[in-house]
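J.: Sequence and predicted structure, then a few things I'm wondering about:
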Amino acid sequence: MKYQVDKNGFYGEFGGAYVPEILYATVKNLQEQYLGIIETEEFKQEYHQLLKDYVGRPSPLYFASRMSEKYGCQLYLKREDLNHTGAHKINNTIGQILLAKKMGKTRIIAETGAGQHGVATATVCALMGMKCEVFMGATDVERQHTNVERMKMLGAEVHPVRTGNMTLSDACSEAIRDWCCHPSDTFYIVGSTMGPHPYPDLVARMQSVISEEIKWQLEEKIGRDYPDYLIACIGGGSNAAGTIYHYMDDERVKIVLAEAGGHGWQTDHTAATIHKGTTGILHGAKMLVMQNEDGQIEEAFTISAGLDYPGVGPMHCNMAKQGRTQILAINDDEAIRGGYELTRMEGIIPAIESAHAIAALEKMKFKKDDVVVLTVSGRGDKDVETYLKNKEMAGEYGNF
């Protein structure tokens, strides 16, 4: 498994656990315990039972006939938007809350950008009767107001973070600060394939249910268990990790990931970390980060709150560096257009994050019989105001 994490928590040169001394014992404890817990039959049974009866898995693999015709391929959509809470994030929070319980933790913290991970964390805390606090950049609190209210309804305390540009990266920093103050009773449910080892591996494993299902669903539909192409959007990288997990070493499958170009990856208003980033350390791991020559973190910029992060998970950094994945930078206007296109052609309003993956189709050339699986990571209810505010970017789809 050449793209998996090694015993020291590295993917090639990326990864590791660079944590403040006060967190060392907590992180070490998690490293030593997580596999032993999540690989037990008891854990697996409880996890899969909740995925089935509570989350509503398996999520459908839907053949998008009109878009298949338009792009000259066989396009299947993996419908993570149909999960309980409206995104892939719940797959991971269910697993991590079970882990937290088995480790005897009583308080949960999380960071969130678009609010989907925050909602998913608040949801599982309500389910398990645990105290939940969510850190969210003040900019995102404003642009994802509905999700903030959902979190509060679920009983979570939401802390608006007013440092930096008040988005996802700042929320992560604040969550880590809080964790430093409460290391013994607090479990930090990280929402993406980032953070110190073992989080990138833990989150990828919890999301791997996506590609596990794709395998048997394709077998059922087309008589083989692999596609020619896998496409997903990528910020920190959790839905991308889940989509590709069981195909990483299968060279027959081309992997295309869409990151947020913002106003263009060559500009200062972008979140296209794999295009623009250099190796650095952020939030406990070595990864590609957007930074200046003094190593100061640059602000990420994109219309999409969930992709607004100046780093990208170490697993993805390594795969991109090895040439295993093709990374496309999708600008704001292209993403808005992609979102409207899926809405008009298939009757599915995707999250703006997922719309970046849709927009990637236009930049690719397919053969008629190419089987393409694209993950719709979340639904667009939370983004309707942003779509409406920017409908002039949607071209012919914006006229209504």
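T.: The structure has been received and is ready for your questions.

J.: CA only for contacts and neighbour counts going forward, please
T.: Noted.

J.: is it true that Asp6 lies in a strand?
T.: No - secondary structure of Asp6 (DSSP: H, G, I helix; E, B strand; the rest coil): coil, not part of a strand.

J.: ok, structure two:
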Amino acid sequence: MNLQALSLHHAISLPSLNPNNSTTLGFRLPSHRGFKVTSVMSPQHTWTQTWKTDVLRLIDETEESLFKTGKFGRFGGVFVPETLITCLNMLLSEFSFCLNDPHFQGELATALRDYVGRETPLYFAQRLTDHYKNSRGEGPEIYLKREDLNHGGAHKINNAIAQAMLAKRMGRRSIVAATGAGQHGVATAAACAKLDMECTIIMGDVDVARQSHNVRLMKLLGAQVKSIKGSFKDATSEAIREWVGDLERKYYLAGTAVGPHPCPAMVREFQSVIGKETRKQAMEKWGGKPDVLVACVGSGSNALGLFHEFVRDEDVRLIGVEAAGTNIDGGTHSATLAKGEIGVYHGAMTYLLQDDDGQIVGPHSVGVGLEYPGVSPELSFLRDIGRAEIHTATDEEALDAYALLCRLEGICPALEASHALAHLGKLCSTLPSGTKVVVNCSGRGDKDIETVFKHQQQKSGGELTTFL
């Protein structure tokens, strides 16, 4: 990829994008090293040292300027080839119109209710609550936002159906999407079947092997599933290339809150129904707001879906839990916000997992949907200004949390969501009794049963009876 110009504060233009380039779409210097930012802040913008009283001001300023700048503080932007600028501007215009169009909003509300199955319950997990009480019987109250009960088994359908409707309004007939764990692929395939649109889902061969259940389901829903060498990050790059190759007919349906503006804002907006329902349901159940919100963080769609409604409520803690994998200090993890550095990848500036030369470091997590080397620019912003807390959970902790929720509540969570559940073991002992904690159970774990079962078998020395 030939890079001619680069600005840290404005979008860049590239003369061409080589569809045969086998590398990911992180923008490279002529030496093919990644673009790595060590310091881009001027003295008057020390985001990481912002006083607490300034947090709301920064959030408000960012929201006011977002549709003009495409940035969340210093993060985000539009770092793309010139060939994509017009297409992204058209998308931004259509998205902005749909946000205020009663007809589109009415159709979307109907689809979310009658097709997706919203609203999803805010479920009081009594036995899980009791499990984390101290010896005096004190502890927080734990609620689960049951996104696993959506059609397709995950939060992904909220965004997929909305974007597919938007794409059809724009006259696009063919949808292309990338998926890792397969939940976004299933959601996109289902939305395309409903709206009579062509659908191509691209997956890395590593994920195809691990998520065969979802691959079969996507094909039954009428999607063409294209396998390429690599994992989710490679599939994302390939999906973008396919889109660039036919901008007039195809639509790239982003499932994650990453990429060039307006993709992060669009995914967040369509997922924010999660938090809006949570506020309403909390008021109905106990007459107030949650005290703590907990969500797993891969690239950020489910976390922002829960957080966005409460981001200005400073008395509500926002806790994101990343994947510590098997060795957070040795590189086998997906903890981008905890361990990453700033760079440009897939069209936006954000935190990335990269080496000293700026090369992307392959992520790892037992929760396949968390395996992405970048993260939402908005979450990067919220982390930097101190609004969102970032913690991590290991593969083993997530596997154990999955089994625990199965045994105590009869609920089978996705391994991605299990990272958020795993953090309860560290969090609950620090909270006053009666604190209301909401965990986003962002997906159903049918796809992960074999992985968890093997883990339990190994822990019990080959005896399955302890798990069964």
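T.: Great, that's in hand. Quantities reported herein were computed from a predicted structural model and do not represent experimental measurements.

J.: residue range for the lengthiest strand in the second structure in the first structure?
T.: In the second structure, taking DSSP state E as the definition, the longest strand is strand 317-325. Strand 317-325 of the second structure corresponds to residues 254-262 in the first structure, going by TM-score structural alignment.

J.: which residues touch the matching stretch?
T.: Under the criterion C-alpha atoms under 8 Å, 6 or more residues apart in numbering, residues 228-235, 240, 244, 269-274, 301-304, 307-308, 324-332, 356-357, 360 lie in contact with stretch 254-262 of the first structure.

J.: And it against the second structure, how far off on average?
T.: Once the two models are superposed, stretch 254-262 of the first structure sits on average 0.7 Å from its counterpart in the second structure (mean C-alpha distance after the TM-score superposition for the first structure).

J.: How many neighbouring residues does Gln326 of the first structure have?
T.: 14 (other C-alpha atoms under 10 Å).

J.: try Gly287 of the second structure
T.: By other C-alpha under 10 Å, the residues close to Gly287 of the second structure number 11.

J.: Any figure for the gap between the equivalent of Lys280 of the second structure over in the first structure and His246 of the first structure?
T.: Taking TM-score structural alignment, the alignment pairs Lys280 of the second structure with Trp216 from the first structure. As judged by C-alpha to C-alpha, to the nearest Å, Trp216 of the first structure and His246 of the first structure stand 11 Å apart.

J.: quick check, Ala393 of the second structure in a helix?
T.: No - counting by three-state DSSP, Ala393 of the second structure falls outside a helix, being strand.

J.: surely it meets Ala417?
T.: No - Ala393 of the second structure is beyond contact range of Ala417, at 10.9 Å (criterion: C-alpha atoms under 8 Å).

J.: Looking at the two, which one has more neighbours?
T.: Between Ala393 of the second structure and Ala417, counted using other C-alpha under 10 Å, the more crowded position is Ala417 (29 against 25).

J.: re the thing from before, among the contacts of stretch 254-262 of the first structure, which are located in strands?
T.: Per DSSP E, the contacts of stretch 254-262 of the first structure map to strands at Tyr229, Leu230, Ile231, Ala232, Cys233, Thr325, Gln326, Ile327, Leu328, Ala329, Ile330, Asn331.

J.: want to try TSV for the residues you listed, with distance to Gly95 of the first structure as columns?
T.: TSV is the format used below for these (distance: C-alpha to C-alpha, whole Å):
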residue	distance to Gly95 of the first structure
Tyr229	28
Leu230	24
Ile231	24
Ala232	22
Cys233	22
Thr325	27
Gln326	29
Ile327	29
Leu328	30
Ala329	31
Ile330	31
Asn331	33
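
J.: Most neighbours among those residues, which one is it?
T.: Result: Cys233 is most packed of these (other C-alpha under 10 Å), 32 neighbours.

J.: So it is in contact with Ala240, correct?
T.: Yes - counting by C-alpha under 8 Å, Ala240 is a contact partner of Cys233 of the first structure at 6.4 Å.
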